[in-house]
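Trainee: turn this into a model:
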Amino acid sequence: MRKVVILGTGPAGLTAAIYTARANLQPLVIEGNEPGGQLTTTTEVENFPGFPDGIMGPELMDNMRRQAERFGAEFRRGYVTGVDFSRRPFRITVDETDVIEAEAVIIATGASAKHLGIPGEDENIGRGVSYCATCDGFFYRGKKVLVVGGGDSAMEEANFLTKFADVTVVHRRSELRASKIMQERARANPKISWVLNAVPVEVLADERGFKALKVRDKETGEERLLEADGMFVAIGHKPNTDFLRGQIDMDELGYIKTIPGTAQTNVPGVFACGDVQDSRYRQAITAAGSGCMAALDCERFLEEVAAQEGSLTK
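Mentor: Got it, this is the predicted structure:
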């Protein structure tokens, strides 16, 4: 039996671990299949407060983990394959066989950017291939970049990137999927050009990183290279919540619903923080802030439960 089990080790999960450990709740943190979260695939982080010269993503995550361990947080490698939130203590199944019981659970499993799934893409993440314009756009000041996608997120990324670079939007269809207002805004931007009906085929790179995207014309079948200094893939995110279906309230996209202004879910004693419940901001600093909220809400919940149980025994 654990007082608190935290699922995930990105900025949200590690911040929750720091706060719950300092509250003497002795949290157990399940690391998942990507310890450190998405920041471990990011090179330099320049927008996290407190690091005026920037910090490498993996180093930032390692610092957070060591800080949590200093206060007594315990870490365990493993992948959560199922949960039972129907009654307390909650039951968490790790790697399909091990069952952990907990008085409270903080879910910080994050969201994963959808990948194109083409050769050369994953090998060049952090080497010119990015999934976050807000995180990496600054590095392309005065350069040329591609944005792959045709939805609202792609239009938003493209418009943002024009603050720094010339942008070419690449989309596999002749028509965009974005809302009318987002399309109009992007098409009115003189720094955005368009390559439509172009199916991404392969990412080409050299020793310095991304060099070009090979695309195939959907109508003619002709292939060509789109040379640029970097590429931003903006085809959406998927929250890592498949293992929670039927156990907790989620929206139509799979993001966990929380009570506004709190980290509390519809299940008392279960809290959610970070990108797993945030489809809008998806930043390390907002994830960390919501991790703090989840820890404080969790601490108050356990105090209230202890007080109620104490009054019942008198």
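Trainee: contacts, neighbours, all on C-alpha from now
Mentor: Fine.
Trainee: so Gly254 sits in a strand?
Mentor: No. If the criterion is DSSP: H, G, I helix; E, B strand; the rest coil, then Gly254 is coil and not within a strand.
Trainee: burial measure for it, as a count.
Mentor: Gly254 is flanked by 19 other residues according to other CA atoms under 10 Å.
Trainee: ok, it - contacts?
Mentor: If you count contacts by CA atoms under 8 Å, 6 or more residues apart in numbering, Gly254 has them with 238-239, 241-242.
Trainee: just the buried members of those?
Mentor: Buried subset of the contacts of Gly254 (neighbour count, 16 or more other CA atoms under 10 Å): 238-239, 241.
Trainee: how about the strands in the stretch 51-200 of the chain?
Mentor: Assigned by DSSP state E, counting those that start in this stretch, the strands in the stretch 51-200 of the chain fall at 55-56, 74-76, 80-84, 90-94, 98-107, 111-113, 129-130, 144-148, 166-170, 192-195, 198-206.
Trainee: what sits up against the fifth one?
Mentor: Think strand 98-107. 1-8, 13, 16, 88-94, 269-273, 276, 294-295, 298, 302.
Trainee: turn the contacts of Gly254 into CSV, columns for secondary structure and distance to Arg77.
Mentor: What follows is these, written out as CSV (DSSP: H, G, I helix; E, B strand; the rest coil; distance: CA to CA, whole Å):
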residue, secondary structure, distance to Arg77
Lys238, strand, 22
Pro239, strand, 20
Thr241, coil, 18
Asp242, helix, 19
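Trainee: another one to check against the first:
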Amino acid sequence: MATHTTRMLIIGSGPAGLSAAIYGARAMMKPIVVQGLQPGGQLTITTDVENYPGFKDVIQGPWLMQEMQAQAEHVGTRMMWDTIVEVDLSGPPFRAIGDSGDVYEGDTLVIATGAQAKWLGVPGEMELGGKGVSACATCDGFFYRGKKVAVIGGGNTAVEEALYLTNHSDDVTLIHRRDSLRAERILQDRLFAHPKITVLWNKAVERFAGDPLAGGLTHLELRDTVTGEASDLNCDGAFVAIGHAPATELFKGKLPTDDGGYLIVEPGTPKTAIPGVFACGDVMDHTYRQAVTAAGTGCMAALDAERFVSGLSIALDGHAEAVAAE
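Mentor: The predicted structure follows:
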């Protein structure tokens, strides 16, 4: 076991965490990034990325994260292959204990643990991921221009994604396992009034069908939740929109969260309820959930962390001068 100390400790290595590391390293804070169970975050399981600024051609998610990590390391970030299992936020310094037994201490703490899309857990879902099955219409809807698509879910996210997809498709089907939606009434009104959207009530997806190696998704196998009747729905793309689960288990009872489990921050900032502890990316953003917005909040967290450490240094210097004078 070893103890690692830094001016800025970052938990999570997706776009938010690595952007925070790049800015922190350039501010001479010598950041440490503890990468977690999924180094690189959700983009490492994403294939084509066409909406990240700076690339005129489609790029691959894993490649983008490799480049971000290389940039962070180039400017002075230490990457640690470990998973945090416990945190102590009574600092500064703030302490985190890794699964390895190592202890990490930081004058500031940046939480960038992200969130994971919830999946149905039915056959074909993972096999056809990126080949017709997605959990983000904003990310992948552009690839289905002029094609038939389906959205699975009944809340705000599902309705918003169905409406968004009408920008690319003239044939959008919303599939919901009940006979009424949970979405806000204003969203439902827009959905029902839209001529490009059809709603299938009381239907559950039993299987995503198709060949991952030849053409991808071809259709959905459905089951009627009332009668049990089986049916198929032909489609080129299917978007699972049943919510996200932010990775905030470590911070339960230590930091405030909203009803969805996302960390609460001061509006317009990455500041949590504890001075010196910042949250960025999908762990605090239940609205946008994009790589570019995560990177932006990572930048904000690093800038605020640098200001916090500067203030801490001034306070400590002032205290030392007062002690010396006595």
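Trainee: before we move on, the earlier item: what's the closest of the buried ones among the contacts of Gly254 of structure 1 to Ala113 of structure 1?
Mentor: Set against Ala113 of structure 1, the nearest of these by CA to CA is Lys238 (6.3 Å).
Trainee: what's the closest one in contact with, if anything?
Mentor: Lys238 of structure 1 neighbours (CA under 8 Å, 6+ apart): 111-114, 253-254.
Trainee: which one of the residues you listed sits in the busiest neighbourhood?
Mentor: In terms of neighbours by other CA under 10 Å, those top out with Ala111 at 23 neighbours.
Trainee: structure 2: which residue goes with that residue?
Mentor: Aligned by TM-score structural alignment, Ala111 of structure 1 pairs with Ala115 of structure 2.
Trainee: likewise Arg76 of structure 1?
Mentor: Residue correspondence to structure 2 (TM-score structural alignment): Arg76 of structure 1 is matched to Met80.
Trainee: could you report the neighbour count for the residue nearest to its match when sequence neighbours are not counted?
Mentor: Nearest non-adjacent residue to Met80 of structure 2, counting by CA to CA, 6 or more residues apart in numbering: Val34, 4.8 Å away. Residues near Val34 of structure 2, counting by other CA under 10 Å, number 25.
Trainee: Val34 of structure 2 reaches Trp81, doesn't it?
Mentor: Yes. Counting by CA atoms under 8 Å, Val34 of structure 2 does reach Trp81; the two are 6.3 Å apart.
Trainee: in structure 2, what residues pair with stretch 295-312 of structure 1?
Mentor: Aligning stretch 295-312 of structure 1 against structure 2 (TM-score structural alignment) gives residues 302-319.
Trainee: any of the contacts of strand 98-107 of structure 1 buried? List them.
Mentor: Buried members of those, scored by 16+ other CA under 10 Å, are 2-8, 13, 16, 89-94, 269-273, 276, 294-295, 298, 302.
Trainee: skipping adjacent residues, who's closest to Arg216 of structure 1 in space?
Mentor: In space, Arg216 of structure 1 is closest to Glu223, 4.3 Å off (CA to CA, 6+ apart).
Trainee: what sits against the one you found?
Mentor: When contacts are counted by CA under 8 Å, 6+ apart, Glu223 of structure 1 touches 214-217.
Trainee: can you check Arg182 of structure 2 too?
Mentor: Residues in contact with Arg182 of structure 2, defined by CA under 8 Å, 6+ apart, are 154-156.
Trainee: repeat the analysis, applying 7 Å as the threshold.
Mentor: Residues near Arg182 of structure 2 by CA atoms under 7 Å, 6 or more residues apart in numbering: 154-155.
Trainee: structure 2: which residue goes with Phe160 of structure 1?
Mentor: Counting by TM-score structural alignment, Phe160 of structure 1 corresponds to Tyr164 in structure 2.
Trainee: tell me how many other residues crowd that match.
Mentor: 15.
Trainee: and if you look at Thr262 of structure 1?
Mentor: The local packing of Thr262 of structure 1 (other CA under 10 Å) involves 15 other residues.
Trainee: aligned counterpart of it in structure 2, please.
Mentor: By TM-score structural alignment, Thr262 of structure 1 lines up with Thr269.
Trainee: what about its match, distance to Leu303 of structure 2?
Mentor: Taking CA to CA, to the nearest Å as the measure, Thr269 of structure 2 falls 10 Å from Leu303 of structure 2.
Trainee: could you pull out the helices for the stretch 1-150 of structure 2?
Mentor: All helices of the stretch 1-150 of structure 2, identified by DSSP state H, counting those that start in this stretch, fall at 15-26, 61-74, 137-140.
Trainee: with structure 1 superposed, average distance for the longest one?
Mentor: Spelled out, that is helix 61-74 of structure 2. Mean deviation of helix 61-74 of structure 2 from its aligned counterpart in structure 1 after superposition (mean CA distance after the TM-score superposition for structure 1): 0.7 Å.
Trainee: from the contact counts, what lies against that helix?
Mentor: helix 15-26 (3 or more CA pairs under 7 Å, 6 or more residues apart in numbering; DSSP states H and E).
Trainee: the helix it packs on vs helix 61-74, what angle?
Mentor: Note on geometry: by axes from the mean of the first three to the mean of the last three CA atoms, to 10 degrees, helix 15-26 of structure 2 and helix 61-74 are set 20 degrees apart in direction.
Trainee: helix 15-26 of structure 2 vs strand 103-111, what angle?
Mentor: Using the same axes, to 10 degrees, the direction of helix 15-26 of structure 2 lies 110 degrees away from that of strand 103-111.
Trainee: which parts of helix 15-26 of structure 2 are buried?
Mentor: Residues 15-25 are the ones in helix 15-26 of structure 2 that count as buried (16+ other CA under 10 Å).
Trainee: equivalent analysis for stretch 76-84 of structure 2, please.
Mentor: Quick answer for stretch 76-84 of structure 2 (16+ other CA under 10 Å): 76-80, 82-84.
Trainee: cool, and stretch 152-166 of structure 2?
Mentor: 152-163, 165-166.
Trainee: stretch 123-139 of structure 1 now?
Mentor: Neighbour counts over stretch 123-139 of structure 1 (16+ other CA under 10 Å) mark 124-133, 135-137 as buried.
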